[in-house]
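Novice: the following comprises the amino acid sequence and a computationally predicted model.
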Amino acid sequence: MEGILGLLPIILMFVIFYFLLIRPQQKKQKKVQQMQADLQKGNRIITIGGLHGTIHALDEGTVVLTVNDGTKMTFDRSAVREVLNQD
């Protein structure tokens, strides 16, 4: 019984870390992955580098963006940070 009481603070710290750090990070990561999976042609997006553009074409792991002057650039899907609109 004393052994269990000695481990109780460590177990309690692990539970607190899980609910305050690990679980929210997993939820955030899942939300980002879902957003990247739901990308569609015509969506206006922002990349992790801050580039604003419109999706011209999609591939399994890449996104082709068109920027204001008509330039087309290819990025990995994981480089998409935010979708500005859902056209």
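Specialist: Alright, I've got the coordinates.

Novice: switch to C-alpha atoms for all contacts and neighbour counts from now on
Specialist: OK.

Novice: now the strands: where do they sit in the protein?
Specialist: Ranges of strands in the chain, per DSSP state E, are 44-47, 52-58, 62-66, 72-76, 80-83.

Novice: counting contacts, what elements does the last one pack onto?
Specialist: Pointing back at strand 80-83 there. Secondary-structure packing of strand 80-83 (3 or more CA pairs under 8 Å, 6 or more residues apart in numbering; DSSP states H and E): helix 23-37, strand 44-47.

Novice: this is the comparison structure:
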Amino acid sequence: MSSQGMSSIIMIVALFAIMYFMMIRPENKRKKKAQEMREGLKKGDTITTIGGIIGKVVSVTNDTFVIETSEDRVRMEFAKWALSSVGVQTSEQPEAEKKSKKNEVPEEPVDEIPAETEEK
């Protein structure tokens, strides 16, 4: 094999290695973490579903869980894959952005409303 052919093979292997460490491995870690969260679900946990429904877990089976969503004891059953997070998920906005918006000074309200003039 020529040195150029060997160089091409090394570059292809390097490309696959970079792709594995940048894309495939983090995705597998994320899936494993989500699976562990679903398996660790227990009665009494407050959860958020992928649809944004917040409730308290009242029972858990192998494939499903039942939550209570309000004081009226409304119960709903979900497949475990529908679990988004344990705890109340309020928004996707990072904490730093929330704090900077709180410190902004709001615009002062305008007290005068311009009078409308009618042309006759």
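Specialist: Nice, I can see it. Quantities reported herein were computed from a predicted structural model and do not represent experimental measurements.

Novice: return the most buried member of the helices and strands packed on strand 80-83 of structure 1.
Specialist: For those, average neighbour numbers computed from mean count of other CA atoms under 10 Å are highest in strand 44-47, which has a mean of 19.

Novice: give me the mean deviation of that one from structure 2.
Specialist: Using mean CA distance after the TM-score superposition for structure 1, strand 44-47 of structure 1 ends up 0.2 Å from its aligned counterpart in structure 2, as a mean over the superposed pairs.

Novice: re the thing from before, reformat the helices and strands packed on strand 80-83 of structure 1 as TSV; add distance to M1 of structure 1.
Specialist: Converted to TSV, those look like this (distance: least, CA to CA, whole Å):
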stretch	distance to M1 of structure 1
helix 23-37	30
strand 44-47	55
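
Novice: select, out of these, the one closest to D69 of structure 1.
Specialist: strand 44-47 (14.7 Å; CA to CA).

Novice: what packs against the closest one?
Specialist: The helices and strands touching strand 44-47 of structure 1, judged by 3+ CA pairs under 8 Å, 6+ apart, are strand 52-58, strand 80-83.

Novice: stretch 20-31 of structure 1: how far from the chain's middle?
Specialist: From the chain centre to the centre of stretch 20-31 of structure 1 is a distance of 10 Å (CA atoms, centre = their mean, to the nearest Å).

Novice: I am finished for the moment; much appreciated.
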